[in-house]
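K.L.:
Have a look at this fold, sequence not included:
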């Protein structure tokens, strides 16, 4: 009788183990299918919705939110782990078909792991649903990066002036300086070279520049400066825009170089929104103008006059543009062209006489 009971208990235990195995196997299959389905949803979400938005934002020089970058990485990681896990699942199924199923404990462990991975996948899907703004505007490119100064000839007569202006920019006691000279003499070119050096050496935290011209457009000047400073100005009145710009300049706690290029007449700083002399803490305003008196009226504390090129510099520039060397045969021609151009670099570069000399020389 005891022998029969023992057999019965063994059978009962065996049937119970088989039932548990079947239960774990069913649960395992369910969890595996859920993992496959949700993982595919996540991969599709990244590939068709998030990645394209990130790519477009990067093309537009926008900054990607750190949470989005982290999310992309986590999706790639869980996708890789999920693929490896599912490949292992195929081996488990094949073994079961051959009568080599893992023990219930191992099967339960695999099933639980699949469930945990699915939970993480669902969490990433929920997080992606909250991605309203995945980027924010990046800082504007540095002004110096927009200037092409490579190949610009450095003349001795300019270098000394440029060095003096550089020293003035480093002088905290000077809040406004100016570069003066007739049109085409190279004032703006010098400013561009100085701006690139300022940015290389980080002399100022920010640099803003606006071209004023003979007929100043206050809103355009405000907009150009604001754009350099990443300040958004809506299409409001000049007065409102001036108030915002002024507050941005005096309350930011940064050293700012403000450049007003091609100034023809005295400007109303209050109307534009530029700080007064007493408010320029760490700020420097640099003007370029054809008229030194205008700069003096605006409060320039130091003026740097730029004269025309010397005869030798003009001859050398002519020869460089024409692609020829100035020997005694061409000295008279070079002198005539230099005189005709008034020693102005821009006039020499664009002189028709250079084209004729090129053709004659090449012919």
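P.N.:
Looks like it arrived, so ask away. Predicted, not measured: the structure shown is a model, and the values here were computed from it.
K.L.:
Could you use CA atoms for every contact and neighbour count after this?
P.N.:
Will do.
K.L.:
Which stretches in the stretch 51-200 of the chain count as strands?
P.N.:
Along the stretch 51-200 of the chain, the segments classed as strands by DSSP state E, counting those that start in this stretch run 63-64, 135-136, 176-180.
K.L.:
Rebuild these as CSV, extending it with mean neighbour count and distance to residue 271.
P.N.:
Conversion of the strands of the stretch 51-200 of the chain to CSV gives the following (neighbours: other C-alpha atoms under 10 Å; distance: least, C-alpha to C-alpha, whole Å):
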stretch, mean neighbour count, distance to residue 271
strand 63-64, 17, 34
strand 135-136, 16, 31
strand 176-180, 26, 18
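K.L.:
Output those strands in a markdown table, with distance to residue 256 appended to each entry.
P.N.:
Rendered in a markdown table, the data for these read as follows (distance: least, C-alpha to C-alpha, whole Å):
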| stretch | distance to residue 256 |
| --- | --- |
| strand 63-64 | 23 |
| strand 135-136 | 23 |
| strand 176-180 | 12 |
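K.L.:
Alongside the first one, take a look at this:
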């Protein structure tokens, strides 16, 4: 009888020990799976994706099960401490059954969690989280006579079913990008298109990056399980959009939109229209734009209004400053890209500083600029740079100019690097 009791006790002891070990192992798997799932949901949220309800439920269930397992482990440890003095095999058996049940629950939960291991499964992009042209539109859009004329010409062309390609050209800094975004914003509000997308082309276009910019507006991922989707895939996806306007900003040369990017126009898709901005009228002609619109500079009164707003020049401004401001505005030649930063830089400055700024503009000369009419824009930008406070700020600004146009950079890294350069400079001065 004693032998049978010992044998039974030994069997129970070994069996429960195995169950305990399996439970501990499964608990570790669940902790790691929950961590991976949290990493994936964090990444999805950074991409402005909505997390699936099933994923949220799994996360809550994982926390609940892990809490229950910890409680059960405490009971098991308490039972183990009593085994040497008062072994209660029936109690131990019940704990083993609980442990086995929790092990099965964890296995089922792990199986469900693993279904969301594939990229893109944990979240989805809701319509209201897609980027819109309105988000990009300037809140300080300055309406000039030239921009009004250009705006109405473009809107009329967008309403014409026979026009699929529109070109907006003008010298650098005149405000083409701002106007194009305003057109896109108003075209959407007027219900001319279901979707309006914008992509920056730049002088050295990266066609994959351009495709990615367009794809994000139409909730289309250019990557799949086999790698990157083809130009034809984007072309077919855009054809599914009933009415869509594609704005290609800062185009420098002719581009075959169908072969290089995957944009269907004309007979391929009458519901897709393209508005491109460029510094060169020839680009509009080479791209077969049916409507070509020129955006001119601000006239004298418009330039003064914009400059006065940026520099906070009111009716009580000192006459001496007003006279210098008039000369500076004339030097800007109606270019918003020159007026805005220079006006902001001189805001709140003394009359002496205003005069110093004008002397810099008057005496400096820049050569070898491709578009000679842009010379004054460069001069004005140079003057506004001179008013940046601190060596580290100026260094950071110059570092930004080393990056490719429209390239995303981390400002913190730039500032840290700028400080590093400044410290090296100071150390060199000390050792000199």
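P.N.:
In hand now; what should we look at? Everything numeric here is computed off the predicted structure, so don't read it as measured data.
K.L.:
Let me see the TM-score of these two.
P.N.:
With the length set by TM-score structural alignment, normalised by the length of the first structure, the two chains reach a TM-score of 0.65; 337 aligned residues with a C-alpha RMSD of 5.3 Å.
K.L.:
sorry, back to before: quick one, which of the strands of the stretch 51-200 of the first structure is nearest to residue 108 of the first structure?
P.N.:
Proximity to residue 108 of the first structure, assessed across the strands of the stretch 51-200 of the first structure by C-alpha to C-alpha, is greatest for strand 63-64 (40.8 Å).
K.L.:
so what's residue 195 of the first structure up against?
P.N.:
143-144, 207 (C-alpha atoms under 8 Å, 6 or more residues apart in numbering).
K.L.:
Revised request: answer the last question for residue 71 of the first structure.
P.N.:
124, 128 are the contacts of residue 71 of the first structure under C-alpha under 8 Å, 6+ apart.
K.L.:
now it: how far from residue 347 of the first structure?
P.N.:
57 Å (C-alpha to C-alpha, to the nearest Å).
K.L.:
Same check on residue 116 of the first structure?
P.N.:
According to C-alpha to C-alpha, residue 116 of the first structure stands 75 Å off from residue 347 of the first structure.
K.L.:
repeat for residue 133 of the first structure
P.N.:
Taking C-alpha to C-alpha, one finds residue 133 of the first structure at 51 Å from residue 347 of the first structure.
K.L.:
Tell me which of those two has more neighbours.
P.N.:
Relative neighbour count places residue 347 above the other of residue 133 of the first structure and residue 347, with 16 against 10, counting by other C-alpha atoms under 10 Å.
K.L.:
Can you tell me the element residue 383 of the second structure falls in?
P.N.:
Counting by DSSP states H and E, the element that carries residue 383 of the second structure is helix 375-386.
K.L.:
quick one: that helix aligns where in the first structure?
P.N.:
When helix 375-386 of the second structure is aligned against the first structure using TM-score structural alignment, it corresponds to no residues at all.
K.L.:
Tell me which other helices or strands that helix touches.
P.N.:
Contact here means 3 or more C-alpha pairs under 8 Å, 6 or more residues apart in numbering; DSSP states H and E; on that basis helix 375-386 of the second structure packs against helix 319-332, helix 336-346, helix 351-363.
K.L.:
That helix: which residues count as buried?
P.N.:
Within helix 375-386 of the second structure, the residues that qualify as buried by neighbour count (16 or more other C-alpha atoms under 10 Å) are 375-385.
K.L.:
try stretch 315-330 of the second structure
P.N.:
Of the residues in stretch 315-330 of the second structure, those buried by neighbour count under the rule 16+ other C-alpha under 10 Å are 321-322, 324-325, 328-330.
K.L.:
Need the residues you listed in a markdown table (columns: distance to residue 156 of the second structure).
P.N.:
Written out in a markdown table, the entries for these read as follows (distance: C-alpha to C-alpha, whole Å):
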| residue | distance to residue 156 of the second structure |
| --- | --- |
| 321 | 43 |
| 322 | 40 |
| 324 | 41 |
| 325 | 38 |
| 328 | 37 |
| 329 | 33 |
| 330 | 33 |
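K.L.:
Tell me who's in contact with residue 166 of the first structure.
P.N.:
The contact partners of residue 166 of the first structure, taken as C-alpha under 8 Å, 6+ apart, are residue 194.
K.L.:
do you know how far it is from residue 307 of the first structure?
P.N.:
Remark: distance between residue 166 of the first structure and residue 307 of the first structure (C-alpha to C-alpha) = 18 Å.
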